[in-house]
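In: here's my sequence, what's the structure:
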Amino acid sequence: MLALQKVATGEPRLELREVPEPTLRPGHVIIDVAAAGICGTDVHIMHDEYRSEPPVTLGHEVAGTIAAIGAGVDGWELGQRVVTETYYSVCGRCEHCRTGRPNLCASRRSIGSFEDGGFAPRVRVPATILHALPDDLGFPEAALVEPLACVVRGLLELNDVRAGDRVVITGPGPIGLLALQVAKAAGARVVVLGTAADAARLELAEQLGADGVLTVEAADALDEALAAALGGEPDVAIECSGAAPAAGLLLRLVKKAGRYVQVGLYGAPITLDMDQVCFKELRVSGSFATTPSSWYRALALASSGTVSLEAIVGATFALTDWERAFEAVAGRTPGKVLLVP
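Out: As a prediction, the model looks like this:
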């Protein structure tokens, strides 16, 4: 079968290769991939900015149907529609695994970086990380459940964004648009910031219910415009862009005694004025990937229609057209860019 692989270190080193079909193992299933999202992490892996173990098939935002079931697997059926968590294996013994945080396990091996992922017709995963796909979610939307679970982790499980909060989000990409919807569902007022190049994505943010959208180029008037749109200084600043200037901007914009939440990844060290954290008595929180509990909450939000995944589905490309798909991501195409085998 054809698979899009990181073949070696040294950028870009992605190739569409003929690889063997995954073999079935006890405790595992094989999924026929119906749709897989391109994540910023895939771009970081392409440029050697995120750890991976090449040669490896990329893709960790996966939806499809069960094609084969290994020995010892109960409760699943052939042809069942599923989504999968990303952790192919964790140690199960460390403090983090035993307290429900497998995302922090030092032995964690994820699909798409250390184990073959979903940029291929088929992928093998442990049955323990499957979730049944509700009937009201199609496969393109289902490929966004994983990034939605990341947002649930950062905004609801770790930071309790709630009714009455004034929230500013940087980055109107898929993660930022999901964060907008989750914060709005919690009862917050939300303004999304982007650059002039984000015009189409900011328009989508407005359609999804943002209380305001602003471009950061209007720096002189930004504080005043933000306060006017939110009804005051932001209580919570959520950085989703992975762009270094956005982090410094949010530290400046968030109110004293406010909360700063880092969701986006930069791929390299950045410089910040950490004195602002002290002077303003800010609570700073990082958020990394997902936990099993965030998946259940994400599926509930999507299935109920509280969060619209369909609205964020962007351009779809055949796996063989992967180069154009990655160009669409780099070109800030609105919504999530998908690959289909």
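
In: from here on, just use CA atoms for contacts and neighbour counts.
Out: Noted.

In: leaving aside the residues next to it on the chain, what's closest to the residue positioned nearest the centre of the chain?
Out: Centroid-nearest residue in the chain: residue 147, 2.9 Å away (criterion: C-alpha atoms, centre = their mean). Closest residue in space to residue 147, ignoring its immediate chain neighbours: residue 175 at 6.5 Å, by C-alpha to C-alpha, 6 or more residues apart in numbering.

In: Proceed likewise with the subsequent sequence, for comparison:
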Amino acid sequence: MKAAVNHQFKGQLEIQDIDVPEITSNDVLVKIHACGVCHTDLHACHGDWPVKPKMPLVPGHEGVGEVVKIGANITHLKLGDRVGIPWLYSACGQCDYCLSGDENLCLSQQNSGYSVDGSYAEYCKANGNYVIKIPDNLSYIDAAPLFCAGVTTYKALKVSDAKPGNWVAIFGIGGLGHLAVQYAIAMGLKVVAIDTGEDKLNLAKSLGASLCLDFKTDDVVSQVLEHTNGVHASICTAVSKSGFEQSYQVIRRGGKCVLVGLPPEEMPLPIFDTVLNGVSVVGSIVGTRKDLIECLDFAAQGKVKAITIEKSLDDINAIFDDMQNAEITGRVVMKL
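Out: Prediction:
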């Protein structure tokens, strides 16, 4: 089968012919029809994070396609089912985190396109208990980005505990943020969107944001505080230290700052203000199978739609170059 393979950190991916994976009793084999490209894939191929991925590696954790083989222990799927293979490839199912509904925190989890080969390939092996069915009225192209970017932003909004009618600030209106705005609106929240440039701010406004601010030209903190009296929650998908600092500064007393992006710098936390104002600062990492089912349902109802750019697997190195240069609006999805 055709696949994009990374052999060394910071090297070019090679389009190769490799063997179709063999499945075992708990697995399924999925014929991949489309796969989204996530910034995490770039981090994996560059070895940027403390826990390194397997190498050589077939990246990809937004793969969607058709089940073509099923292991003996998998009884809830049938041949031809349309499914996606998310970042959470599998979890142990027995630890405190798994048993309490926090399987995305399982210390024994495997991750698609990181610790196991992913879906930058014509076929991908997956744990049959962790693939998620795609609603019938969602195309493969529309579904693919939701298996990471969608569920990540949806989960962050759930973690924020914001209620309908509350204000939420979304920092960064890129591949994650443009979905966060849509999920927030669908959940009945009022949105402040922060990014830079007319294109990003016009996009946020068209998606329903009530207030759109440019962090390069606007006094973001004072304007947000004046307009909202402080937001109930902020979701920071940005990867800059200043973005994280502003996401903290716009929170009202008792509010919650949810960190999603992964900047290389550390963010100093003002302990006195955090205690005095009763502010919570939390991290949010992707989501569970239940979160993913819910986030797909919003899209199936027509309330959320990723902005996608269609490419092919052969374009992957050029896609990574564009990603590094911040030249992508929305999400790239490769058709296979």
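
In: ok, back up a step: what strand or helix carries the residue nearest to residue 147 of the first structure?
Out: According to DSSP states H and E, residue 175 of the first structure maps onto helix 174-185.

In: and that helix, what other elements does it pack with?
Out: helix 145-152, strand 166-170, strand 189-194 (3 or more C-alpha pairs under 8 Å, 6 or more residues apart in numbering; DSSP states H and E).

In: which stretches in the stretch 101-250 of the first structure count as strands?
Out: Applying DSSP state E, counting those that start in this stretch to the stretch 101-250 of the first structure gives strands spanning 109-110, 122-126, 130-132, 166-170, 189-194, 212-215, 236-239.

In: alignment lookup: residue 274 of the second structure to the first structure.
Out: Residue pairing (TM-score structural alignment): residue 274 of the second structure is matched to residue 277 of the first structure.

In: and its match, what does it touch?
Out: By C-alpha atoms under 8 Å, 6 or more residues apart in numbering, the contact set of residue 277 of the first structure is 251, 283, 284.

In: one more time with 7 Å, if that's ok
Out: Counting by C-alpha atoms under 7 Å, 6 or more residues apart in numbering, residue 277 of the first structure makes contact with nothing.

In: show me which residues of the strand or helix carrying it are buried.
Out: Taking DSSP H and E as the definition, one finds residue 277 of the first structure inside helix 275-279. For helix 275-279 of the first structure, burial by neighbour count (16 or more other C-alpha atoms under 10 Å) applies to residue 277.

In: try stretch 259-277 of the first structure
Out: 259, 260, 261, 262, 263, 264, 265, 266, 267, 277.

In: kindly report the same for stretch 73-86 of the first structure.
Out: Buried residues in stretch 73-86 of the first structure (16+ other C-alpha under 10 Å): 76, 81, 82, 83, 84, 85, 86.

In: quick check, residue 120 of the first structure in contact with residue 3.
Out: Yes - contact criterion C-alpha atoms under 7 Å: residue 120 of the first structure and residue 3 qualify, at 4.4 Å.

In: quick one on the thing from earlier: what's the angle from the helix holding residue 175 of the first structure to strand 189-194?
Out: Angle, helix 174-185 of the first structure to strand 189-194, by axes from the mean of the first three to the mean of the last three C-alpha atoms, to 10 degrees: 170 degrees.

In: contacts for helix 174-185 of the first structure?
Out: 147-148, 151, 161, 169-170, 190, 205, 208, 210, 240, 306-307, 312, 335-336.

In: let's see it at 8 Å
Out: By C-alpha under 8 Å, 6+ apart, helix 174-185 of the first structure touches 147-148, 151-152, 155, 161-162, 167, 169-170, 189-190, 192, 205, 208-210, 240-241, 306-308, 312, 334-336.

In: same check, this time on stretch 86-106 of the first structure
Out: Contacts for stretch 86-106 of the first structure (C-alpha under 8 Å, 6+ apart): 60-61, 107-111, 115, 125-126, 129, 288-292.

In: wait, which of those residues is closest to residue 28 of the first structure?
Out: residue 126 (4.1 Å; C-alpha to C-alpha).

In: separation between the alignment partner in the second structure of the closest one and residue 155 of the second structure?
Out: Under the alignment (TM-score structural alignment), residue 126 of the first structure pairs with residue 127 in the second structure. Going from residue 127 of the second structure to residue 155 of the second structure by C-alpha to C-alpha, to the nearest Å gives 22 Å.

In: okay, and which of the buried residues of stretch 259-277 of the first structure map to helices?
Out: Per DSSP state H, helices hold the following members of these: residue 277.

In: out of the buried residues of stretch 259-277 of the first structure, which is nearest to residue 323 of the first structure?
Out: When those are compared against residue 323 of the first structure (criterion: C-alpha to C-alpha), the nearest one is residue 267, at 20.9 Å.

In: could I get the full set of helices for the second structure?
Out: Counting by DSSP H, the helices of the second structure are 39-46, 96-99, 140-143, 149-160, 177-186, 198-206, 220-228, 241-249, 271-277, 289-300, 316-324.

In: which of those sits closest to residue 67 of the second structure?
Out: Residue 67 of the second structure lies closest, by C-alpha to C-alpha, to one member of the helices of the second structure: helix 140-143, at 13.3 Å.

In: related to what we said a few turns ago, need the helices of the second structure in CSV with distance to residue 17 of the second structure, can you?
Out: Output for the helices of the second structure, formatted as CSV (distance: least, C-alpha to C-alpha, whole Å):
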stretch, distance to residue 17 of the second structure
helix 39-46, 19
helix 96-99, 37
helix 140-143, 24
helix 149-160, 29
helix 177-186, 35
helix 198-206, 39
helix 220-228, 50
helix 241-249, 42
helix 271-277, 54
helix 289-300, 32
helix 316-324, 16
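
In: for residue 8 of the second structure, which of those is the nearest?
Out: Across the helices of the second structure, the minimum distance to residue 8 of the second structure, taken as C-alpha to C-alpha, is reached by helix 39-46, at 7.5 Å.

In: ok, back up a step: out of the helices and strands packed on helix 174-185 of the first structure, which gets nearest to residue 319 of the first structure?
Out: Residue 319 of the first structure lies closest to helix 145-152 among these, at 19.6 Å (C-alpha to C-alpha).

In: coming back round to it: so which of the strands of the stretch 101-250 of the first structure gets nearest residue 21 of the first structure?
Out: Distance to residue 21 of the first structure, taken as C-alpha to C-alpha, is lowest for strand 122-126 among these, at 7.2 Å.

In: please name every helix or strand in contact with the closest one.
Out: Right, strand 122-126 of the first structure is packed against strand 28-37 by 3+ C-alpha pairs under 8 Å, 6+ apart.

In: average offset between the strand it packs on and the second structure?
Out: Comparison of strand 28-37 of the first structure with the second structure after fitting gives an average deviation of 1.0 Å (mean C-alpha distance after the TM-score superposition for the first structure).
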